[in-house]
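Student: Sequence first, predicted model second:
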Amino acid sequence: MSLPNFVLLITIVSCCHGAKILLIPTPATSHCLEIMSIGQALLKRGHHVTLFAVLFDPKSCIGRLDKEAFKTTFNVIVPDLDPSMQKTHEEVLAAGQKVIFSRGGMWKMFLNFLKPMLQNHCSAAMKDRVVLEGLKKGNYDIALVSRMPGSECLFAIAAYLGVPTVVASSYIDARDSGMPLQSNTFPHLMSSFTNDMTFPERLINTLLIFATSIVFKASSTSTDYSVLGDKLRDVDASQLVRDSVLFIENSDYIIDYPKAVFPNFIQCGGLTASPANPLSGELKKYMDAAQKGVVLVTFGSLIKGFPPPLIEKLMAVFGRLKYQVLFKQDKEEIRGNIKTMKWVPQNDILGHPNTKVFISHCGKNGFWEALYHGVPIICMPIHAETFTTAIKVKKYNIGSRIEIFDDTVDDLFEKISRVLENKSISQNMKRMSRLLRDRPEKPAERAASAVEHVIKYGGNHMRQPPVCFVSYIYADVWLSIAVIVSVIIAVDIWICRKCCCKGKSDKKHKTE
């Protein structure tokens, strides 16, 4: 066979076996980066991938993609929306930022920020019927959908398209995936516990799991999915989530605590982490010239800007350090040893040998990138799961935690200096890095393999049997045991009483 014919045959075979995959992320860059990392791994395997981008700029999460290499197999679909929806999205983000910096707490953040944001996102995702009809004609094999409390509507869209779903998220609730109840060994996302809990902590943790489920269900608003068709008029979107064929969580037992899962639940911690690309230009010169080392400071994409007093507090701390400080901010300037930039290639800088410490809000992607490259991390938690991540960092002694609101400049300087000078923290982080990287497949590749498996074979053979809430919490088992024990005790007491009464009766007859 000639070489041209061989190449043509390979191309035909690849096209025949390439699946069509739809990505539906929530409107947050970090979530899009997670799901897009899996999409990129699938693209490299010859599949066709489409990103459905609603209320966010897709450029923010496809920057690492080689667009030229995948120009025939990758597509971005952006619905044509009323400008008011984008305006509402931006207003909700601004309101959420105020809640965060007013220290409103997790519940207030959910009710005043996350819930309105996702409600607006749901309306926008279902608004453009022309785009949805186009997606339906795309005949996708499977949809990868981001999961957050309130994002059930995205699974209804997948149901409208008639495709099975894969849940992809930084955290997946146990009730969504059918994971066994493990309140005695696995702390709730909103708790301050580790996996080593005392009895009072286990009790509180169990109650918190049930309370969170009740609050989320009570605070959720019913969405009219009939706009997608009469078949979805009375659909239970939460059940659509639970019916997903696969659950991919951006987590790993080495840091997120071991837990019991079913075969359709895959842990792929470090989805966005990868070997560092070489730096270039002025940034390369800056990093290479920092002989004592560089402290990288970024706080993710969700928070657009810190209040000026907090920025000045941080600048005062950084100015006292003996290291160069690279600070992602909304302006570019050099102030002493501090260089601020509007955008930084976070993963690539973390992979540079002169990076000594990473100061972050401890979002999942940044945390995993720091762990992948073995860079100690200092958490400044301000929202969502960042508080839980900070607890794990302290437990495993791979960094520290600072409190931007409560710590003084002296406190912050002391905590940062302690991490920079502590060799055991650096050694622990490098050990964690080796544990993460010593795997047959990279996280995104492991996720892609699982997706290919369910495309080929389905997911029923990996699914746990359905159980009701009473069975899920073992209430029927413990109630049965309690009844049996009570009956045995009651019978024993009855027998004892009969024996005692008979003894007294016999003694009375003998006396007479």
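Tutor: Structure's in. What do you need?
Student: When you work out contacts or count neighbours from here on, use the C-alpha atoms and nothing else.
Tutor: OK.
Student: so what's the closest residue in space to residue 402 that isn't next to it in sequence up against?
Tutor: Closest residue to residue 402 apart from its sequence neighbours, by Cα to Cα, 6 or more residues apart in numbering: residue 380 at 5.2 Å. For residue 380, the contact set (Cα atoms under 8 Å, 6 or more residues apart in numbering) comprises 359-362, 386, 390, 401-404.
Student: Count the residues that sit near residue 272.
Tutor: By the measure other Cα atoms under 10 Å, the count of residues near residue 272 is 23.
Student: ok, it to residue 289 distance?
Tutor: Applying Cα to Cα, to the nearest Å, the value for residue 272 to residue 289 is 27 Å.
Student: Please apply the same query to residue 131.
Tutor: 50 Å.
Student: For those two, indicate the residue with more neighbours.
Tutor: When residue 131 is set against residue 289 and neighbours are counted by other Cα under 10 Å, the residue ahead is residue 131, at 17 against 13.
Student: tell me the contacts of that one?
Tutor: Residue 131 makes contact with 77, 79, according to Cα under 8 Å, 6+ apart.
Student: ok, and here's another one to check against it:
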Amino acid sequence: MVFSSSVCIFLAIFSLHYQQQVHAVKILAVSIPSYSHVSESNAVAVELVKRGHQVKFYFPDDFDSSQCAPDIPSIRYGQNTIYHVINALDKVSELAADGKLASFSFMQTVRKAICAQIINDTTGLEKLREEKFDFAIVDYLFFVKCNLLIPYNLSIPFAGISSAIVLLDAGQPISTSVSPFVFTSYTTNMAFHERLINTVSHIMNKIATYYLLEAYDYSKIAPGLSWIELQQLSKKAEIYLENSDVVLGYPKPLMPNLIQVGGLTVKPPKPLPKNIQKFFDDAKHGVIIVSFGSIYKFNDNLRNIFMSVFQKLKQKIFWKADEEKEIGNVWITKWFSQNDALAHPNTKLIIYHCGNNGMFESFYHGVPLICIPHAADQFMNSRKLEYLKIGRFFDIVDLTEELLQECILDVLGDPKYTANIKHLSEIYRSRPETAAERAASAIEHVIKYGGKHLRLNQVDLSTFQLLAVDVWFTIFIMLIVFIKIILFILGFCKRFLQSKRKVKQN
């Protein structure tokens, strides 16, 4: 099995950490300024600090990190541009609610907003140089890449971290028949037309990244670096940490430089606040948690559909939204710890947008899901529910009272969903290391030894080589030439025999 042949190798390699003493180093964490992204990197940062290293984040001035990275110090951007990102993502959410979101527009909007901050902040980069960092952990988004300019500018090695890594960027030779592209909603079991589209998606992503996405001026922090060279910076990471897991996903062949560390934000629960604890304890028929993250905004029509269905249920509803009020069995609140709430024994279901971190938290605590995705990898995450039989999903444009109520009653009424997710949760919990420990051990390994021995000679391998497109194209041309030669020989023989017959007849 892929898990036993790849992940176990890492457990063997990185268990050497406990026999080796890695000297304390200064590590820079560069993250996309959003709660979910920072939470992933923060989990690794906290573990590295426990092991004696110094870690600092690089954040915009206006980004509030008190909820997602409270214990890790930060260096701040010199520009107050975080609101450009927030406004861009708000626009994306509005499009998603109306069913108008396209992946390419999402990529363009987010990339422009984030890169505008990074490439113009020469003051912040000067602060980073003064710190003299030894290593960087960089939040990787395959359609952004400008984060990678920071370790490039500082001339330090780095590790990439992400919930969704494009395998070709990490130098992984892949099989497009079993490795779905991140922005498709395919599972590992693909029909022919899906395999065809999936293969084209992998290739078109590289073409779009290199040639179709609008270039930006990054000469202030990387003078002389070409656009093609910028796209290839991703292949220079010492290792990649992917917030994924074979148990909550699809097995795939991996080279040793990509390590699955799914569930970075998962942790044992803390006690709930007394008023929330009482709300959950008093729920005789259980509690349904509703959470769509910190970005997604409901319009009035969607909110009314949800409220109408919830008030018909006997379960209590604990809903994270942008206000504080109670209506019947529904408690709407601005903030709560989702991980802690999921751990309560009366939690029966979560209705969610299928962001990666929350999926792992639900998975860890054995709570089935109903997912309504609206952007990025959430569509692929949603399909995993159906593939693993641990919940239901549907598109936001299909939302009706009837559909929502039918899905809720199905997941609550059919014990297979809860049984399946609890079984998979047990497998996941059986690991000897937590995801954060596994990630920190991998980083310490490459800090001490480098990562060259873990990866292919990536810089020299193009996308077409990794996909073996050049090989299959050559085989195709050779086959055509061979067929043409055979047809030529057969035609020559036919003409020769015909001429002999004519000679005999004469």
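Tutor: Yes, it's here. On a predicted model such as this, the values are computed, not experimentally measured, just so you know.
Student: one step back: check the alignment and tell me where the residue nearest to residue 402 of structure 1 lands in structure 2.
Tutor: Taking TM-score structural alignment for the superposition, residue 380 of structure 1 sits opposite residue 372 in structure 2.
Student: same question, residue 30 of structure 1
Tutor: Matched to structure 2 by TM-score structural alignment, residue 30 of structure 1 sits across from residue 36.
Student: repeat for residue 441 of structure 1
Tutor: That one, residue 441 of structure 1, aligns with residue 433 by TM-score structural alignment.
Student: isn't there a helix covering its match?
Tutor: No. Using DSSP: H, G, I helix; E, B strand; the rest coil, the assignment for residue 433 of structure 2 is coil, not a helix.
Student: Can you tell me the centre-most residue of structure 1?
Tutor: In structure 1, the centroid-proximal residue (Cα atoms, centre = their mean) is residue 170; its distance is 1.1 Å.
Student: could you measure that one against residue 26 of structure 1, distance?
Tutor: Distance of residue 170 of structure 1 to residue 26 of structure 1, given as Cα to Cα: 12 Å.
Student: now residue 472 of structure 1
Tutor: From residue 472 of structure 1 across to residue 26 of structure 1, the span is 29 Å (Cα to Cα).
Student: Mind checking which of these two has more residues around it?
Tutor: The neighbour count for residue 472 of structure 1 versus residue 26, taken as other Cα under 10 Å, is higher for residue 26 (27 against 15).
Student: where does the more buried one land in three-state SS?
Tutor: coil.
Student: OK, contacts around it?
Tutor: 32, 54, 118, 121, 146-148, 151.
Student: overlap between those and structure 2?
Tutor: Here these are checked against structure 2 with both residues aligned by TM-score structural alignment, their matches' Cα atoms under 8 Å, and the contacts held in both are 32, 121, 146.
Student: Reformat those as JSON lines; add distance to residue 238 of structure 1 and neighbour count.
Tutor: Compiled in JSON lines, those are given as follows (distance: Cα to Cα, whole Å; neighbours: other Cα atoms under 10 Å):
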{"residue": "32", "distance to residue 238 of structure 1": "21", "neighbour count": "24"}
{"residue": "121", "distance to residue 238 of structure 1": "17", "neighbour count": "25"}
{"residue": "146", "distance to residue 238 of structure 1": "14", "neighbour count": "26"}
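Student: mind putting those in TSV, distance to residue 278 of structure 1 and secondary structure included?
Tutor: Shown next, in TSV, are those (distance: Cα to Cα, whole Å; DSSP: H, G, I helix; E, B strand; the rest coil):
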residue	distance to residue 278 of structure 1	secondary structure
32	24	helix
121	37	helix
146	31	strand
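Student: top helix in structure 1 by residue count?
Tutor: Ranked by residue count under DSSP state H, the longest helix found in structure 1 is helix 475-511.
Student: on contacts alone, who are the packing partners of it?
Tutor: Here helix 475-511 of structure 1 touches no other helix or strand, going by 3 or more Cα pairs under 8 Å, 6 or more residues apart in numbering; DSSP states H and E.
Student: mean offset of that helix relative to structure 2 (after superposition)
Tutor: By mean Cα distance after the TM-score superposition for structure 1, the fitted helix 475-511 of structure 1 averages 5.8 Å away from its aligned residues in structure 2.
Student: Do a quick rundown of the strands in the stretch 351-500 of structure 2.
Tutor: Applying DSSP state E, counting those that start in this stretch to the stretch 351-500 of structure 2 gives strands spanning 369-371, 391-393.
Student: cool, and the stretch 151-300 of structure 1?
Tutor: Under DSSP E, counting those that start in this stretch, the stretch 151-300 of structure 1 gives strands at 165-169, 246-249, 265-267, 294-298.
Student: Just tell me which of these ends up closest to residue 495 of structure 1.
Tutor: Closest to residue 495 of structure 1 of those is strand 265-267 (Cα to Cα; 52.1 Å).
Student: quick one: that closest one to structure 2 mean distance?
Tutor: Following the fit onto structure 2, the mean deviation recorded for strand 265-267 of structure 1 is 0.7 Å by mean Cα distance after the TM-score superposition for structure 1.
Student: which bit of structure 2 covers that strand?
Tutor: Per the alignment by TM-score structural alignment, strand 265-267 of structure 1 matches residues 258-260 in structure 2.
Student: Same check on stretch 236-248 of structure 1?
Tutor: Across structure 2, the stretch matching stretch 236-248 of structure 1 (TM-score structural alignment) is residues 229-241.
Student: What's residue 52 of structure 2 aligned with over in structure 1?
Tutor: With TM-score structural alignment as the matching criterion, the partner of residue 52 of structure 2 in structure 1 is residue 46.
Student: nope, residue 402 of structure 2 is what I meant
Tutor: Aligning on TM-score structural alignment places residue 402 of structure 2 opposite residue 410 in structure 1.
Student: give me every residue that touches the nearest residue to its match once chain neighbours are set aside.
Tutor: Leaving aside its sequence neighbours, residue 410 of structure 1 sits nearest to residue 317 (Cα to Cα, 6+ apart; 7.6 Å). Residue 317 of structure 1 sits next to 409-410, 412-413 when contact means Cα under 8 Å, 6+ apart.
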